[in-house]
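Participant: I would like to see how this sequence folds:
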Amino acid sequence: PATTMALYRIADSCTNSITPMSTSFVLCVGYLQTLNKKAGIGTLISFTLPCAVIMFVVWLALFLAWWALGIPLGPGAPVR
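Facilitator: Model prediction:
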């Protein structure tokens, strides 16, 4: 269960910046529109999508290294 939760949190944290359902998404669009009046949802997603992909790759590599070394995820929560 701990490994599944860790993988879920990796995927969820990476998509938080590109989902319009985020609580701060509207604030980010508003701030972006102070810099560029024509900016909208697509502009914000196109700016944050590369960061989300890079963050996912880095988190996944870190998890795979953690899993390969067999380090426990917490007290009483083995990774395998």
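
Participant: When you work out contacts or count neighbours from here on, use the C-alpha atoms and nothing else.
Facilitator: OK.

Participant: what ranges do the helices span in this protein?
Facilitator: 2-15, 25-35, 41-69 (DSSP state H).

Participant: what's the spacing between Ala11 and Val57?
Facilitator: Going from Ala11 to Val57 by Cα to Cα, to the nearest Å gives 10 Å.

Participant: Here is a second sequence; please produce its structure as well for comparison:
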Amino acid sequence: MSKRGIEELVEDFFDVPSSLGSISNLEQATSEAVAAPVEEVARVILEGFRTTTKRRTPSVERWSCSPTRCSTPGIACAMAP
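Facilitator: A predicted model of the protein is given here:
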């Protein structure tokens, strides 16, 4: 959903005035707030995968999950450099 769509939803649904700047600020704050838990979940998932496959899989280790690597709120996985 676009920032403008979120702004309209907040104003229409909650009857609260908002701006694109406030949506962007909340998006950034949310990304920062969930960064540590997302990294922990990614670590646990990768450890579980290595345990169940009983071998090391280099291609899996190259993936890095981060909520700050996407242009919209949420979590995205991207190849690590």
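
Participant: What's the TM-score once they're superposed?
Facilitator: For this chain pair, the superposition-based TM-score is 0.44 by TM-score structural alignment, normalised by the length of the first structure; 55 aligned residues with a Cα RMSD of 3.2 Å.

Participant: any chance of the helices of the first structure in TSV, plus mean neighbour count?
Facilitator: Below are the helices of the first structure laid out as TSV (neighbours: other Cα atoms under 10 Å):
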stretch	mean neighbour count
helix 2-15	14
helix 25-35	14
helix 41-69	14
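
Participant: name the element Ala78 of the second structure belongs to?
Facilitator: Using DSSP states H and E, Ala78 of the second structure sits within strand 76-79.

Participant: Which strands or helices does that strand pack on?
Facilitator: Using 3 or more Cα pairs under 8 Å, 6 or more residues apart in numbering; DSSP states H and E as the contact definition, the elements that strand 76-79 of the second structure packs against are strand 63-66.

Participant: What residues of the strand it packs on count as buried?
Facilitator: In terms of neighbour count (16 or more other Cα atoms under 10 Å), strand 63-66 of the second structure has its buried residues at 64-66.

Participant: centre of the chain versus the strand holding Ala78 of the second structure, how much separation?
Facilitator: How far strand 76-79 of the second structure lies from its chain's middle: 10 Å, per Cα atoms, centre = their mean, to the nearest Å.
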